[in-house]
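A.B. asks: Dropping the sequence and predicted coords here.
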Amino acid sequence: MQSGFSFIDAVNFPATGRTGDDRYGFDESAGTAWVVDGATDVGTRRVLPAEAEEAQGFVQYESDAAWYAEALSERFMRASEAGESAKAYLERVISDVAARAEAAALTPLSEEPRHNLPSAGGIWARRDGDAVEFAMLGDCIGILRTGGQTRVIGNLDAVKAEHATNREQLARPEGKAGGYASARDDRNRINTEGAHWVFSIHPEAAARATVERVRISGESHLLLMSDGFFRLVEPYRRYDATRLMDAALEEDALLDLVGELRAQEINPEDDVRIGRLKTSDDACALLLRVD
């Protein structure tokens, strides 16, 4: 039997609306899994349709971010080819999703400022021999426990820096309005030299993905999540990585953890102290056993 992942549990709780901008997926036969966090729309207009007739029926998309996250998650269901590197695979994935977005767009995407383009962070994992290989763009996080050791996979420094930047911005007179204006400025620089690299319509971003391979030893589990779920660790500090994995492995724990998360997000007056541009964020997590 081919080694891979076995599903244990998952949650995907939007902060507002019906579906939110996060998605998760897994393919047990291919030994792959992923979490996608669509970047909140900050543009001046939508560039992708709010509704479409898809193979599974009539679909509504609450935002361009939701459209892109859905398309990216669907594309991940087509597995990598034998011997294909993670970055080569991501380049094909991004190219295919970009072509789909261009075909569906309400306006030529090449004529839009980058702050109007859909984008997402994401973490993708595949079982690879005696290891798990990860490929990441953006701020989604993984926690892997293997051989009794727990380690964080992803750019934890970037997550912390975002909250620090938000605290500084929200303390200014322009507050959240200035924060969203700053977010548009940042979005205008995505996937350019000296800026941050994310999933969008630029296949060249694949070359900037962070790829990490971790050898598996003994009983192993993997928790993939959006930064909205990871708020339990940073900035709320309700858990560290070890204790969050301990909690996740308890029966029905992911649902309970979302309840604990939302309890921290009741009071908007805490946003400045905590560094939250959004009081409540979409929260998505996928828990797997590594076989």
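C.D. replies: It's in. Numbering: from 1, shown residues only.

A.B. asks: switch to C-alpha atoms for all contacts and neighbour counts from now on
C.D. replies: OK.

A.B. asks: Show me where the protein has its helices.
C.D. replies: 64-76, 86-104, 156-170, 175-187, 227-230, 241-248, 253-263, 271-274 (DSSP state H).

A.B. asks: one more structure, for comparison:
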Amino acid sequence: MFTVLDRISRPGHPDKPNEDICGVSGDWAWVIDTSIFPGTLPVMHEKSDAVWLAKFANERLSNLAPHAEDGVTLLRHVMEEARTVYRAIAPVERHEDFLTWPLGAMTLVHRKGNVLDAWNFGDTTAYIRQPDGTVQVLGDAPGLRDFESAKAAELMRQAGSRPTAILGEPVFLAWLGERRERQRKSGIPAALLSVNPDAADRVRHETAPCEDGTSILLASDGFSALVDLYRAMEATALMERALEAGLEPLAELAREIETERDPNGTLYPRFKQSDDTTAILLRA
């Protein structure tokens, strides 16, 4: 059983919906960071189909996880249900057009005995702090962050732009269009939380020791940026500060870096000035 020590979920911009969510149910917990290709009209939610997917997955995980034994089976079940609901509402031309689907990075963890299983899609992260203070980091976020930051730097330099405007620049839209076309030609939907249940077979799986007293922090990339983009602290210090003072000061630090220290994205190139920032801190 997990005890929730703290949780936080903030939108990256006050005028935009928060497409992150986190949750816990018994020996299971998760963080989800959804998105959709810019310009895709919503059909499942008034503002963003990504919001719909995050809320749907959170609700179904909350109900199904207590009875589950395996993360892959659980994820497949949730995505099968999402597909059924999506196809009942979305236009038929979207049913197989995966470029119009909402997608999600996510980390799902399950404690069984003294072992923690972690299933990961995309750039969400699990930080595991053992009772002796050692910290293990699970997930693909650092490598994915390096690629994204380098691309953001390149496109902002070409456009003479900044994070608050780059998403509307012709050079970004051209790159996005090429990326979409490459994905379409591949014919293979991304290995992410989505309305494609087959993606469950491509989820990354890792394990970590998890005896009583182990602390676990699940974070979206808007929160883990403190470690893997802004380099404000190492993972060990992140866990120590989270346990000492909670998640709010850490979220505030991220916003200070984004809005005061580096609003132009010159120190830390990125596609948004501030991203949705979500984390849940647990103790086993």
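C.D. replies: Structure's in. What do you need? What you see is a predicted model, and the numbers here were worked out from it, not measured in a lab.

A.B. asks: what TM-score comes out when they're superposed?
C.D. replies: The TM-score (TM-score structural alignment, normalised by the length of structure 2) is 0.86; 272 aligned residues with a C-alpha RMSD of 2.5 Å.

A.B. asks: if we can go back for a sec, among the helices of structure 1, which is the most enclosed?
C.D. replies: Compared across the helices of structure 1, helix 227-230 shows the largest average neighbour count, a mean of 26 (mean count of other C-alpha atoms under 10 Å).

A.B. asks: what range in structure 2 does that one sit on?
C.D. replies: Under TM-score structural alignment, the match for helix 227-230 of structure 1 in structure 2 covers residues 221-224.

A.B. asks: Quickly note the distance from the alignment partner in structure 2 of Arg126 of structure 1 to Ala118 of structure 2.
C.D. replies: Aligned by TM-score structural alignment, Arg126 of structure 1 pairs with His110 of structure 2. Distance, His110 of structure 2 to Ala118 of structure 2, by C-alpha to C-alpha, to the nearest Å: 7 Å.

A.B. asks: which residues does the residue nearest the centre of structure 2 contact?
C.D. replies: Among the residues of structure 2, the one closest to the centroid is Asp33, at 3.1 Å (C-alpha atoms, centre = their mean). Contacts for Asp33 of structure 2 (C-alpha atoms under 8 Å, 6 or more residues apart in numbering) come out as 19-21, 54, 104-106, 124, 220-221.

A.B. asks: The closest residue to Leu287 of structure 1 other than its chain neighbours: how many residues sit nearby?
C.D. replies: On the basis of C-alpha to C-alpha, 6 or more residues apart in numbering, the spatially nearest residue to Leu287 of structure 1 that is not a chain neighbour turns out to be Leu223, at 4.6 Å. As a burial measure, Leu223 of structure 1 scores 25 neighbours (other C-alpha atoms under 10 Å).

A.B. asks: wait, doesn't Leu223 of structure 1 sit right on Asp246?
C.D. replies: No. Using C-alpha atoms under 8 Å, Leu223 of structure 1 is not in contact with Asp246, being 10.7 Å away.

A.B. asks: which residue packs closest to Ser62 of structure 2, ignoring adjacent ones?
C.D. replies: Counting by C-alpha to C-alpha, 6+ apart, Ser62 of structure 2 lies nearest to Ser25, which is 5.6 Å off, once chain neighbours are set aside.

A.B. asks: Equivalent analysis for Glu51 of structure 1, please.
C.D. replies: The shortest distance from Glu51 of structure 1 to any non-neighbouring residue, by C-alpha to C-alpha, 6+ apart, is to Gln60 (4.2 Å).

A.B. asks: ok, the one you found - contacts?
C.D. replies: Contact partners of Gln60 of structure 1, counting by C-alpha under 8 Å, 6+ apart, are 50-52.

A.B. asks: From Asp227 of structure 1, how far off is Gly122 of structure 1?
C.D. replies: Per C-alpha to C-alpha, Gly122 of structure 1 is found 10 Å from Asp227 of structure 1.

A.B. asks: Touching both of these two, which residues are there?
C.D. replies: When C-alpha under 8 Å, 6+ apart defines a contact, the residues bordering Gly122 of structure 1 and Asp227 alike are 37, 139-140.

A.B. asks: Pipe the contacts of Asp33 of structure 2 into a markdown table and attach distance to Asp228 of structure 2 per row.
C.D. replies: Formatted as a markdown table, these follow (distance: C-alpha to C-alpha, whole Å):
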| residue | distance to Asp228 of structure 2 |
| --- | --- |
| Glu19 | 21 |
| Asp20 | 19 |
| Ile21 | 20 |
| Ala54 | 24 |
| Gly104 | 19 |
| Ala105 | 16 |
| Met106 | 17 |
| Thr124 | 11 |
| Ser220 | 12 |
| Asp221 | 9 |
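
A.B. asks: among the residues you listed, which two are most distant?
C.D. replies: By the measure C-alpha to C-alpha, Ala54 and Asp221 form the most distant pair in those, at 15.0 Å.

A.B. asks: give me the stretch of structure 1 that stretch 48-58 of structure 2 matches.
C.D. replies: Alignment of stretch 48-58 of structure 2 against structure 1: residues 63-73, by TM-score structural alignment.

A.B. asks: coming back round to it: hmm, who's touching the match of helix 227-230 of structure 1?
C.D. replies: Identification of contacts with stretch 221-224 of structure 2 by C-alpha under 8 Å, 6+ apart yields 33, 123-125, 141, 251, 254, 274-279.

A.B. asks: Please identify which of these is nearest to Gly187 of structure 2.
C.D. replies: Ranked by distance to Gly187 of structure 2 (C-alpha to C-alpha), the contacts of stretch 221-224 of structure 2 are led by Asp123 at 22.2 Å.

A.B. asks: if I pick the closest one, what's in contact with it?
C.D. replies: Under the criterion of C-alpha under 8 Å, 6+ apart, the contact list for Asp123 of structure 2 reads 105-106, 139-142, 144-145, 220-221.
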